[in-house]
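Engineer: need a 3D model of the following:
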Amino acid sequence: MSNKIRWGVLGGGGDSLIGVLHRVAASMFDAYQLVGGSFNPDIEVSKDFATQIGIPTDRIYKDLTELVQKETALPADQRMQVVSILTPNFLHFPMAKQLLEAGFNVICEKPMTMTHAEALELEAIQKKNGNVFGLTHTYTGYPMVRQMREMIANGELGEIQKVDAQYYQGWINNLIHDKEQRNSTWRLMPEKSGISCCLGDIGVHAYQMLEFVTGKKIKSVLADLNHLYEDNEMDIDGTVLLRLDEYTKGVLRSSQIATGEENNFTVAIYGTKAGLKWEQENPNYLYLLEDGQPMRVLKPGHAYNSALSLDGTKLPPGHPEGIFDAMGNIYKGVAKVIRGEDYNSGEFPGMTDGVRGMNFIEKAVQSHRDGNVWVNL
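Structural biologist: You can find the predicted model right below:
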């Protein structure tokens, strides 16, 4: 019998990019076997898709309720061990709640929920039942992001005094200037996307990344958001000032109307000894800055990197690794915990990241609505 982790998927069917990303990532270390799920609200479409990707249709379900009922009726050594949620935002909370209460481990796309209150409710369920919960802040899986985290934790930058994160895209330009389109896309519908579009979609990645690499918690925020049109309820651009403590401050900039930008996510951390910079569009380069010294470029796969970075490196030096590899590292970390193996807390984001992310989104929106004031997290 296969010793692979039995894996189910909700959503991610058809030509879904996120579905492909998760399936490739789960296959990387031969740790998972996709055994079923519900890829589409139409069960016949789900079954057709299952046939296309080469998995049996006997465990393709019409909805999550049927999945839970039939999977929990199976012997423990046959039922799904973990289920990934790849659906639109508004389904994340009810699906995660039902799965956690039924005893399943969960891997969830972000944002984890629609509200901070929902996130706290999930956290309470997970603590009670002891489920494994992975949140796919994918960029934390890059080897050089992990290297940045370890170098900062080891004190190589000294005391952190400035943080800067930028996440710029331009894709929403294609629809925001058309009244009919901006009022019909789910990304700009609060009932489906939550109270924020830009911060909820990409700004929360930058927020989570800053806390992930520095090991510090952001204490308060001051936000200035842009909706661009009066009939658009959702932010599509924003700048957020950050306070981590009395002497550590920074800025988070996110935009979906940065014309011509693709996925320009950059992170810079400056300490009393040195600084580090990383760019998602060139993820194999980590720039080390020191006063009076030439800039150094650190790359994955070399022995000078940390154990956490090397564990997430699949190829010899000089061979580029990308977004699929980063997601694969998150799935690898979740697999270690499900199997009861030793793991580093930096191997995958989890429930705490989701709770803090939702709190950040709500407090940043509150800061803007209250007249651009400081709000404590």
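
Engineer: use CA for all of it now, contacts and neighbours both
Structural biologist: Noted.

Engineer: Ile172: neighbouring residues, count only.
Structural biologist: 18 (other Cα atoms under 10 Å).

Engineer: relative to Glu347, how far out is it?
Structural biologist: 32 Å (Cα to Cα, to the nearest Å).

Engineer: repeat for Tyr331
Structural biologist: Distance of Tyr331 to Glu347, computed by Cα to Cα: 9 Å.

Engineer: what about these two, which has more around it?
Structural biologist: More neighbours surround Tyr331 than the other of Tyr331 and Glu347, with 27 against 22 (other Cα under 10 Å).

Engineer: now do the SS call for the more buried one.
Structural biologist: For Tyr331, the secondary structure call by DSSP: H, G, I helix; E, B strand; the rest coil comes out as helix.

Engineer: just confirm it contacts Ala25, I think it does.
Structural biologist: Yes: counting by Cα atoms under 8 Å, Tyr331 does reach Ala25; the two are 6.7 Å apart.

Engineer: want to put them side by side, so please do this one too:
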Amino acid sequence: MSTHRKIRMGMIGGGLSSFIGIVHRIAAYIGEEYTLVGGAFDTDYDKALEFAKKLELDPNRTYPNIDTFIEKELELPAEERIEAVVVVTPNFLHYPMAKQLIEAGFNVICEKPVTNTAAEAVELEELVAKHKVVFALTHTYTGYPMVRQMKAMIAEGAIGEIQKVDAQYYQGWINPVIHDKEKRASVWRLDPAKAGQSCCMGDIGVHAFNMVEYTTGLKTAKVLSDLNTLYEDNPLDIDGTAMLRFDNGVRGLVRASQIATAEENNLRIAVYGTKGSLKWEQENPNYLYHLQEGEPMHVLKPGHEYNSEFAAISTKMAPGHPEGIFDSMANIYLGTAKAIRGEEYIDGAFPTIRDGVRGMKFIEAVLASTADGNTWTEIDD
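Structural biologist: Model (predicted):
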């Protein structure tokens, strides 16, 4: 537990009807590093006030919109002002709201996708550097202890030189609606005005891509993709595969689908090296599988002394007590808190705006590759 005072936190969005808002609040509370002070929780101000009353928040720090939030908070003395703002609005609002907050000097914790375009992400990266604020992007899966153990083992050479990377994220949630014309026309994630340029790759494929670069430390140089909208009147992809070539010549694969019937959140990654391989899956996150030629498979679990320092500080419970998505998100919040306070933290403690830029450039590259007839397309960086 930190001996420092808690960071004053605000939220844009995340009110009564928000599932992801609850996830963020629980994650922030787990490490006892933050206290929720106020925010602009809903476009309906009455609902925002109802939400504030439910959480016993000061109604005077509950604002009708982000403009009022910024104006009124900046009028307060620095020692009372909200320090970190969580953006949990629909996708198309991430960029304009994050931009406003950064320019006003607030630290930002933002849901992904960070923006609708790569150019917007690059602009935010420049603004973060200019205004010297902390920006965390909640690629939640990077917070799992065994993902961090995987990252540490690969960096230490436990599997030798990387030869192949295979990541997938399969869901089936859209299958019940996609085959009905009226239903698919009513899903906001299939509306470019609200979801952005991509549905499947933008929503979950980018998570798999992020996991590839996070765990391996490799940088993707180019992609060749094949995306599927299934129906001509459906504007956004709901399934796709992207082959990757990294800057050192190694090959990889990202597979993503939202029509993988009956799948839930089947995110998996396997990294194969010259000396062995490591495999992890999100639906059983406490197990990291280490395979070596001629050896029994080793299964690593959180909370044990054989794990790295990074995995150890990311584990909150004794061995045998499962930790899940809230704990993973909490580790990102913990790393962000250290950065806000100017304390030392391990590289990779939270995804940054750089991860957001990389993710948006990946999304645009796979879209361009498919549009160009499935050709190799560079990720310009």
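
Engineer: secondary structure element holding the closest residue to Lys99 of the second structure other than its chain neighbours?
Structural biologist: Spatially, and ignoring its direct neighbours in sequence, Lys99 of the second structure is nearest to Leu124 (6.4 Å; Cα to Cα, 6 or more residues apart in numbering). Using DSSP states H and E, Leu124 of the second structure sits within helix 118-131.

Engineer: and the next element down the chain from that helix?
Structural biologist: For helix 118-131 of the second structure, the following helix or strand on the C-terminal side (DSSP H and E) is strand 135-137.

Engineer: separation between Gly249 of the second structure and Ala208 of the second structure?
Structural biologist: Separation of Gly249 of the second structure from Ala208 of the second structure (Cα to Cα): 19 Å.

Engineer: looking only at neighbour counts, state which of the two leads.
Structural biologist: Ala208 (27 against 11).

Engineer: which residues in the stretch 101-250 of the second structure form helices?
Structural biologist: Along the stretch 101-250 of the second structure, counting by DSSP state H, counting those that start in this stretch, helices occupy 118-131, 145-155, 175-178, 181-185, 192-195, 200, 206-216.

Engineer: please work out which of these is packed deepest.
Structural biologist: Comparing those by mean neighbour count (mean count of other Cα atoms under 10 Å), helix 200 comes out on top with a mean of 28.

Engineer: looking at the first structure, which helix is longest?
Structural biologist: Counting by DSSP state H, the longest helix found in the first structure is helix 351-369.

Engineer: about what we covered before: find the residues that touch each one of Tyr331 and Ala25 of the first structure.
Structural biologist: Counting by Cα atoms under 8 Å, 6 or more residues apart in numbering, Tyr331 of the first structure and Ala25 have no shared contacts at all.

Engineer: circling back: mean deviation of the longest helix of the first structure from the second structure?
Structural biologist: Helix 351-369 of the first structure, aligned to the second structure and superposed, deviates on average by 0.3 Å (mean Cα distance after the TM-score superposition for the first structure).

Engineer: in that helix, what counts as buried?
Structural biologist: 351, 353-368 (16 or more other Cα atoms under 10 Å).

Engineer: where does it end up in the second structure?
Structural biologist: Helix 351-369 of the first structure corresponds to residues 353-371 in the second structure, going by TM-score structural alignment.

Engineer: quick one: the matching stretch to chain centroid distance?
Structural biologist: Relative to its chain's centre, stretch 353-371 of the second structure lies at 14 Å (Cα atoms, centre = their mean, to the nearest Å).

Engineer: ok, back up a step: give me the mean distance between the helix holding Leu124 of the second structure and the first structure.
Structural biologist: Overall, helix 118-131 of the second structure averages 0.6 Å from its counterpart (mean Cα distance after the TM-score superposition for the first structure).

Engineer: which residue lines up with the residue nearest to Lys99 of the second structure in the first structure?
Structural biologist: Leu124 of the second structure maps onto Leu122 in the first structure, by TM-score structural alignment.

Engineer: before we move on, what about Asn107 of the second structure?
Structural biologist: Asn107 of the second structure maps onto Asn105 in the first structure, by TM-score structural alignment.

Engineer: do the same with Ile174 of the second structure
Structural biologist: Using TM-score structural alignment as the criterion, Ile174 of the second structure maps onto Ile172 of the first structure.

Engineer: so its match touches Ser255, yeah?
Structural biologist: No: between Ile172 of the first structure and Ser255 there is no contact under Cα under 8 Å: 9.3 Å.

Engineer: Tyr287 of the first structure maps to what in the second structure?
Structural biologist: Aligned partner of Tyr287 of the first structure by TM-score structural alignment: Tyr289.
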